[in-house]
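Colleague: Whatever this is, show me its structure:
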Amino acid sequence: MRSTVGAVPSSRAASPPPPAPPRRRRSYRLGRWDLSYSPYLYIAPFFVLFGIFGLFPVLYTAYVSLFDYELLSGTKEFAGLENYRELMADAQFWNAAYNTVGIFILSTVPQLVVALIIANLLNRQMRARTLLRMGILIPNITSVAAVGIIFALIFADRYGLINWLLGTVGVDPIAWRDNRYASWFAVAFMVDWRWTGYNALIYLGAMQAIPKDLYESAALDGASAWRQFWAITVPLIRPTILFTVIISTIGGFQIFTEPLMYGFGLVRGGADHQFQTLAMYIYERTFTGNAEYGYGSAMSWLLFMMIIIFALINFALVRRSVKGEQK
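Modeller: Below is the predicted model:
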């Protein structure tokens, strides 16, 4: 029998679909635009604020450093690199740089080492572990002014607690403010007391992300707790260690509040500038006396370069040491 159903015309079968309405096309384009560009809009406020309050001051400081600019008199004359040449011959600048590097080494190295040890202890099963984790952050949230006053009394020359304890064992009192290296130690101890717990919590957070199976396997193989720490913990938290090293370097070279409070609010940093840091000297030359804004800007740029150089050196040293442990 022959089918009675008629064949579909070829022109009808091959006809294209009707065009989409203009509104649907517009919504499709908006959807694609939203997926492509909306992430940039979400992060744009950060970059706008960073450009206004971060990048612009840095560039403007570089511009002002090329001028002989005094805020009080209002004089502003182009000086080129004269501020930098004068800075290279400034003995007080090099004294402040020497103090800054010394305090930085005395504060940063013990701080990170002790923080790593504390974090490793808090990562174990122990009683009151949560209370201890909260307690080590108390020094960081304490008022800096209160910390400065307390430590100034602890390290007082005549009636300080430290000299009293030294006297009980027959040791002569130490001139904690008049002696350069003793004042370094006192300021560094204050910095360590404030920031060790903070870095310990950062390390602890990284340690919590390490799988426990690795430690169990190492224990079955006979690895001691010390061996597990160096072979498992330290290599796996290497990015966190590098982060704290860089952040501590940046903060250490900009140290200002602790030595200022230790010197009872005087930016001279002692009678002979024995614990005056670069940040204190920048403040002294920029906002006191003749308010040499151009000279202070030149110092700020040199401090910026020093921070970058030391951060890169620390980054390379820590990375090399951790790679050596992995081998």
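Colleague: Please count neighbours and contacts with C-alpha atoms only from this point.
Modeller: Noted.
Colleague: In this protein, which residue is most central in space?
Modeller: Note on the chain: the residue nearest the mean C-alpha position is residue 247, at 2.4 Å, using Cα atoms, centre = their mean.
Colleague: Contact partners for it?
Modeller: Contacts for residue 247 (Cα atoms under 8 Å, 6 or more residues apart in numbering) come out as none.
Colleague: For this protein, just list every one of the strands.
Modeller: Counting by DSSP state E, the chain has strands at residues 67-69, 76-78.
Colleague: Format the ones you listed as TSV; extra columns: distance to residue 301.
Modeller: Output for the strands of the chain, formatted as TSV (distance: least, Cα to Cα, whole Å):
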stretch	distance to residue 301
strand 67-69	14
strand 76-78	17
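Colleague: Minimum distance to residue 197: which of those has it?
Modeller: strand 67-69 (42.4 Å; Cα to Cα).
Colleague: What about residue 225, how many residues nearby?
Modeller: Residues lying near residue 225 (other Cα atoms under 10 Å) number 12.
Colleague: Distance of it relative to residue 200?
Modeller: 19 Å (Cα to Cα, to the nearest Å).
Colleague: repeat for residue 123
Modeller: Distance of residue 123 to residue 200, computed by Cα to Cα: 10 Å.
Colleague: Next, the structure of the following sequence, for comparison with the previous one:
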Amino acid sequence: MKTRNMSWKRKGFILAFLAPTVIAFVLFYLYPIVTVFVTSFCKWDYTNITSPEFFGFADMWNNYKYIFELYPYFWEALRNSTIWALLGVFVQIPVSALIALAFSRKVKGVKFARNVYIIPSMISSAAMGMIFLQLYSPLYGVVNPVIRLFKQNFSENILLLKGPAFIAMTCAYIFFTGTTTLMILGNIMAVPEDVREAAMLDGASGLKQDWYITIPMIKDTLRTVSILSATAGFLLYNEVYFLTKGAAGTYSISYVIRELAITSTRTQFGRANAVAVIQILAGMLIIVFVNLLYSQLFKGKRIRRNGGQS
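Modeller: A predicted model of the protein is given here:
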């Protein structure tokens, strides 16, 4: 009997401890997600802004049909957001990892270099967008004079040129890797020193240590920051808003949601939520993709290492 009472007290303590987190999750995450999903099948705009109306089972896909077939910017936004997500995985994370590996070296001045490198990450993305808006200005920016070194009399705004605008948008965020670099660096510094010493005794150079020891040992952190970077690229919004507002083929999924729900004179909340559902599903696919990618990468790496040892 006493053991049973202890068991119930323990369970009660665990439930009481978890209750605030569960309540916060339900109120601030689960409820909004369910609401977005349900209202994506509803007529919800300026005509019934306080009371969404379910289309009925025969027409429940109306919002999605509009987004897929009639809305002019959805496929462009989906393509752009997907490219930015992939660039986050295949460009931003490798750059972050290389810089973190360089910062992990015990050389003179590395602490100062780390601090200087982190400073841009302390600036909000909105402020960074405004900074790049000035850099790209055709009147007093620094980009047009550089272009004129190769193309005389160039005076156009690159943010209004399809193609260059997308590249300019990408450069405004892809190389700012302070946060991800810090996360990777912290994990690198946690690699046991005796493992490195053993590798040195076996004749492994610095680069071989990085490739065969450090990177495999921080693979979980690399996987995590890859997911964060990919989702940040897919959800790109501030840079789009401050630099182009979707002009010249630079729409993003997040900007489409804003345009439907806020900018549109019809306040098309139902259609915006249909795009939001697609965004949520895409986020889940990103997680699956990154996990599969890292499983394959490190599976192949283990095979090569075992093959080399044999």
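Colleague: Quantify their similarity with the TM-score.
Modeller: Here the TM-score for the pair of chains, by TM-score structural alignment, normalised by the length of structure 2, is 0.86; 295 aligned residues with a Cα RMSD of 2.3 Å.
Colleague: on average, how far is stretch 307-324 of structure 1 from the matching bit in structure 2?
Modeller: Superposed on structure 2, stretch 307-324 of structure 1 shows a mean distance of 1.6 Å to its aligned residues (mean Cα distance after the TM-score superposition for structure 1).
Colleague: For the aligned residue in structure 1 for residue 163 of structure 2, the count of nearby residues, please.
Modeller: Correspondence of residue 163 of structure 2 to structure 1, assessed by TM-score structural alignment: residue 181. When neighbours are counted by other Cα under 10 Å, residue 181 of structure 1 registers 17.
Colleague: Who are the contact partners of residue 181 of structure 1?
Modeller: Listed by Cα under 8 Å, 6+ apart, the contact set of residue 181 of structure 1 is empty.
Colleague: Pull up the gap between it and residue 187 of structure 1, please.
Modeller: According to Cα to Cα, residue 181 of structure 1 and residue 187 of structure 1 sit 10 Å apart.
Colleague: Also residue 139 of structure 1?
Modeller: For residue 139 of structure 1 relative to residue 187 of structure 1 (Cα to Cα), the value is 15 Å.
Colleague: quick one, which of these two is more surrounded?
Modeller: Set residue 139 of structure 1 next to residue 187 and count neighbours by other Cα under 10 Å: residue 187 wins out with 31 against 19.
Colleague: Excluding chain neighbours, what is closest to the more buried one?
Modeller: Excluding the flanking residues, the one nearest residue 187 of structure 1 by Cα to Cα, 6 or more residues apart in numbering is residue 259, at 5.9 Å.
Colleague: Counterpart of that neighbour over in structure 2?
Modeller: Under the alignment (TM-score structural alignment), residue 259 of structure 1 pairs with residue 240 in structure 2.
Colleague: for structure 1, longest helix please?
Modeller: Identified as the longest helix of structure 1 according to DSSP state H is helix 293-326.
Colleague: Return the distance of it from the chain's centre.
Modeller: Helix 293-326 of structure 1 sits 12 Å away from the centroid of its parent chain (Cα atoms, centre = their mean, to the nearest Å).
Colleague: tell me which strands and helices it is in contact with?
Modeller: Packed against helix 293-326 of structure 1 by the contact rule (3 or more Cα pairs under 8 Å, 6 or more residues apart in numbering; DSSP states H and E) you find helix 56-64, strand 67-69, helix 82-88, helix 234-236, helix 238-253, helix 278-287.
Colleague: which of the residues in it are buried?
Modeller: Within helix 293-326 of structure 1, the residues scored as buried using 16 or more other Cα atoms under 10 Å are 293-301, 303, 306-307, 310-311, 315, 319, 322.
Colleague: What range does that helix cover in structure 2?
Modeller: Aligning helix 293-326 of structure 1 against structure 2 (TM-score structural alignment) gives residues 269-302.
Colleague: What of stretch 212-225 of structure 1?
Modeller: Aligned using TM-score structural alignment, stretch 212-225 of structure 1 spans residues 193-206 in structure 2.
Colleague: Quick check: buried residues in the matching stretch?
Modeller: Neighbour counts using 16+ other Cα under 10 Å place 196, 199, 204 of stretch 193-206 of structure 2 among the buried residues.
Colleague: Touching that stretch from outside, list them.
Modeller: Residues outside stretch 193-206 of structure 2 that contact it (Cα under 8 Å, 6+ apart) are 209, 213.
Colleague: Repeat the analysis, applying 10 Å as the threshold.
Modeller: When contacts are defined by Cα atoms under 10 Å, 6 or more residues apart in numbering, stretch 193-206 of structure 2 is touched by residues 105, 208-210, 212-214.
Colleague: Now rank those by neighbours and give me the top one.
Modeller: Most neighbours among those, by other Cα under 10 Å: residue 214, with 21 neighbours.
Colleague: Residue 220 is in contact with that one, correct?
Modeller: No - in this structure residue 214 of structure 2 lies outside contact range of residue 220 using Cα atoms under 10 Å: 11.6 Å.
Colleague: what is in contact with those two at once?
Modeller: Residues touching both residue 214 of structure 2 and residue 220 (Cα under 10 Å, 6+ apart) are residue 187.
Colleague: So which residues of the stretch 101-250 of structure 2 form helices?
Modeller: For the stretch 101-250 of structure 2, applying DSSP state H, counting those that start in this stretch gives helices covering 110-118, 125-135, 143-148, 164-171, 178-189, 193-201, 206-209, 215-217, 219-234, 238-243.
Colleague: want to throw those into CSV with distance to residue 15 of structure 2?
Modeller: Compiled in CSV, these are given as follows (distance: least, Cα to Cα, whole Å):
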stretch, distance to residue 15 of structure 2
helix 110-118, 40
helix 125-135, 39
helix 143-148, 58
helix 164-171, 46
helix 178-189, 32
helix 193-201, 41
helix 206-209, 45
helix 215-217, 35
helix 219-234, 29
helix 238-243, 40
